[in-house]
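J.: quick one: sequence plus predicted model below, questions after.
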Amino acid sequence: FTAKFSADQTRMIIQPNQQLLYDTSYLVTIRSSARDLVGNELRGDVERQFMTRTIYARGLKIRVAKLIPQVVDPPEALTGAGGGRNEVLRLRSDVSVEYITPGVCSTLKMMVAANPSGLDLDLRVTGDRGQGLCRARGISGSDEWIPLECSVKDQNTFKLIATGGTGIVRLSDAVLECSSGARQSRCFFDSDMPESFRVHDKIIFGAKCYNYEGDLIPASMYVFTVKLIHCQTICHSHVELVRERSDYGQYTVPDHGDFFFVEIDLGMRDSRNVIIASTQIRPQTVTVRVTTKPPGIKVAVDSLSGLSPLKSIVVVGSNFTVNVPTRSYGGGFR
């Protein structure tokens, strides 16, 4: 999962990196080593448990023929076809075809047959981790069309695999049952983007977006917005960079003072500023501690002020300012 904080730093939003399983109990734990902006740790681990429940996704039927195959192995072993039964795909034996599931979907239904000379063919449908979702065995040209139905709940991808004897597996009326909002674009940030930064680091970012059919959206439609979110007791954001018509970009982290982090939003040029995907990159930090003799004197580190001893978290590589009274009972600071 990815943890994201609200602009005022009062809420942490946990975003799963993949769909959660249905009817499953999950436990979220924040360890006591977690620190706030001034370096205070939790008194103990914080745990929250929640349970997902099954909601049958329906309201929109999407034909598999509309989806763009992401992987075809071998490439020449998949063809489209016509025919009286709305036939959409022909798969030769020993071929696999992978698709991106177009949103939240519940079932995949199809009719399966073989070409007239086909003999003893199998068709398997597998999920994200290669687990079997459904299977039709011993398909031959002399057979009638066979109905096949699979559950594709919580699957980000699914794969059609034809194996067995000789001939061609024919798929007709292949339809996904999905939720009404399933025709949405999906964007994925590059996996090699940095997880943290120091001041003056160069962050290289990139992403790929697909429409609900699985077709790659041209980079000319992308709009990246890089924001620097500056926090101490109150947070506010600055738009640092807007990059359009490209699927990558770079941003050099400035020395901004105080605690801050970087947020990168990605939208489409024709989507009226709707953000499709967002990611945060957090800084590497150190704790600055200001003490005085005697203690209890008001001091400040950049915009954070309080009575000494005072702790503040600053970004590695940044310059910061310590402010103390010019005269403090003949004492000093260190």
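T.: In hand now; what should we look at?
J.: make it CA atoms for all contacts and neighbour counts henceforth
T.: Will do.
J.: biggest strand in this protein by residues?
T.: strand 168-179 (DSSP state E).
J.: wouldn't E149 be in contact with C134 here?
T.: Yes: E149 is in contact with C134 according to C-alpha atoms under 8 Å; the separation is 6.9 Å.
J.: how about I146, what does it touch?
T.: Listed by C-alpha atoms under 8 Å, 6 or more residues apart in numbering, the contact set of I146 reads M111, V112, A113.
J.: try this one side by side with the last:
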Amino acid sequence: MLTFEKQGYWSVTETVNVGDNTSVSVEMYPSSASFKLENFPANISIPENTIYTLTFTLSPIQTSATYNTYLSLSGLSGVLEVRKDGSLVSPENGKYYLGDISSPVQVSIKFKAGSVGTHGFTITLTSNDAIMSKTYTTTKQVVYKVEPLPFSVQMPSEWQVGTNELRISESSGQSYLITAVLKDSQGNEVWSDSYAFSPYEAHTFTVNVPSEGSYTLELQWNGRTAVYDITVNPAITLKTKTLTVSEGSEGVITLHFKNPSSDVQYYTIKLSGGFLPAEINQSISVGPLTEKDVSIAFAVPEKLTYDAYELNVQVLQGNATVFSDRVAVSISDSSSFSLFGGGSSGGKTLYYGLAALVGLGLFVAILRRR
């Protein structure tokens, strides 16, 4: 049995059977590190925008140095999850707690590849001895190459509620099936379609987006998945959230319409509720690739019971409601005191009384001068 020692490294003990042409090969690790990263892939190549899972074995060099282990990643964006022996590890302030490790464990890191090119990131493992008196650090540089997809993807310049065209062109000279899946922010599938591509064939998918918000578009082929984040901005916004009017006056609310499509869009605006005696309807159209403000006027009754009301705003496209919101309308106080005129009889009486007193004072002054 031979023990190999070197300053700054963990000692290694090997059992040697002595014989002819006996040779011994040992691998020594710095004493500042506590783990070996084994079964690590030599060359990592990932198609762009796809999900990749990096899996390796984490083996203790010395079990006395692998307590309270944390894993951290630097230089890697789009991390989806980290697992230890298949169990999900939740991040804690950007780090992943792996606990005390006394035997080899499997670690997997799932992330989304970015743009085409060569990329890299650093895996750092920190651990302690049993009495937490010393910290050990193990680092591993990871280099991976992102390759172009075997097909080209043409997306809308701006996604909209309703139909959108997604064009895919096969560019590798192969035949395969591509399935396109649209998921909402909760991961629920809201649309999907498939197409069998021949070499160099192009096909246009018609993607139906149910409402504005954040979505994920997945393109699945040959066991791989390319993922794209999509934001559908609202085509309609209410610019007038609050409004102050007076009794017997007129109010105006304004909506903003945006049409990123190449077709004319037709809408019906409905205003109801509150003090309105009947629903107000207004039909409009928005030209292709344009946006505009639309204002709706309404009359305020002379006498109202409350000093605040809510009006319902609804926008229909055909028979479907595509937008709804509320406007808070405050009624200004027209009965407040006004020295020089006012809306109330009490204010006017006070005004006339003051005028009479002023007139009487002038009359008395004139008599005194005589």
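T.: Alright, I've got the coordinates. Model, not experiment: these values are computed from the prediction.
J.: do you know the score for how well these two fit?
T.: Overlay of the two chains. TM-score (TM-score structural alignment, normalised by the length of the first structure): 0.30; 163 aligned residues with a C-alpha RMSD of 6.3 Å.
J.: picking up where we left off before, on contacts alone, who are the packing partners of the longest strand of the first structure?
T.: In this structure, strand 168-179 of the first structure makes packing contacts with strand 59-63, strand 87-92, strand 105-114, strand 119-126, judged by 3 or more C-alpha pairs under 8 Å, 6 or more residues apart in numbering; DSSP states H and E.
J.: in JSON lines: those strands, plus mean neighbour count and distance to F205 of the first structure.
T.: Output for those, formatted as JSON lines (neighbours: other C-alpha atoms under 10 Å; distance: least, C-alpha to C-alpha, whole Å):
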{"stretch": "strand 59-63", "mean neighbour count": "16", "distance to F205 of the first structure": "33"}
{"stretch": "strand 87-92", "mean neighbour count": "21", "distance to F205 of the first structure": "37"}
{"stretch": "strand 105-114", "mean neighbour count": "22", "distance to F205 of the first structure": "30"}
{"stretch": "strand 119-126", "mean neighbour count": "21", "distance to F205 of the first structure": "32"}
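J.: which residues of the stretch 251-370 of the second structure fall in helices?
T.: Under the criterion DSSP state H, counting those that start in this stretch, helices of the stretch 251-370 of the second structure are mapped to 345-369.
J.: run through the strands of it in chain order.
T.: Along the stretch 251-370 of the second structure, counting by DSSP state E, counting those that start in this stretch, strands occupy 265-272, 280-286, 290-299, 308-317, 320-331.
J.: same question for the longest one: list its buried residues.
T.: Counting neighbours by 16 or more other C-alpha atoms under 10 Å, one finds that the buried residues in strand 320-331 of the second structure are V322, F323, R326, V327, V329, S330, I331.
J.: what angle sits between that strand and strand 265-272?
T.: 40 degrees (axes from the mean of the first three to the mean of the last three C-alpha atoms, to 10 degrees).
J.: helices or strands next to strand 320-331 of the second structure in the packing?
T.: By 3+ C-alpha pairs under 8 Å, 6+ apart, strand 320-331 of the second structure packs against strand 242-245, strand 308-317.
J.: how about the first one: buried residues?
T.: Okay, so that is strand 242-245 of the second structure. V245.
J.: tally up the residues packed near R369 of the second structure, please.
T.: Using other C-alpha atoms under 10 Å, R369 of the second structure has 6 neighbouring residues.
J.: same thing with R368 of the second structure?
T.: R368 of the second structure: 7 neighbours (other C-alpha under 10 Å).
J.: same question, S179 of the first structure
T.: S179 of the first structure has 19 neighbours, counted by other C-alpha under 10 Å.
J.: I figured it hits T107, correct?
T.: No: applying C-alpha under 8 Å, one finds S179 of the first structure not in contact with T107, separated by 10.7 Å.
J.: look up how far V288 of the first structure lies from P147 of the first structure.
T.: Going from P147 of the first structure to V288 of the first structure by C-alpha to C-alpha, to the nearest Å gives 67 Å.
J.: for F197 of the first structure, same thing?
T.: As for F197 of the first structure, its distance to V288 of the first structure is 18 Å (criterion: C-alpha to C-alpha).
J.: who's more crowded, those two?
T.: Per other C-alpha under 10 Å, whichever of F197 of the first structure and V288 has more neighbours is F197, with 21 against 15.
J.: what is the neighbour count of the closest residue to the more buried one other than its chain neighbours?
T.: Nearest residue to F197 of the first structure in three dimensions, chain neighbours excluded: P283, at 4.8 Å (C-alpha to C-alpha, 6 or more residues apart in numbering). The burial count assigned to P283 of the first structure is 19, neighbours taken as other C-alpha under 10 Å.
J.: same deal with Q15 of the first structure?
T.: With other C-alpha under 10 Å as criterion, Q15 of the first structure counts 11.
J.: distance-wise, check it relative to M51 of the first structure.
T.: 15 Å.
J.: the strands of the stretch 251-370 of the second structure: which one's closest to T137 of the second structure?
T.: Ranking those by proximity to T137 of the second structure (C-alpha to C-alpha) places strand 320-331 first, at 55.1 Å.
J.: what angle separates that closest one from strand 308-317?
T.: Using the same axes, to 10 degrees: strand 320-331 of the second structure against strand 308-317 is 160 degrees.
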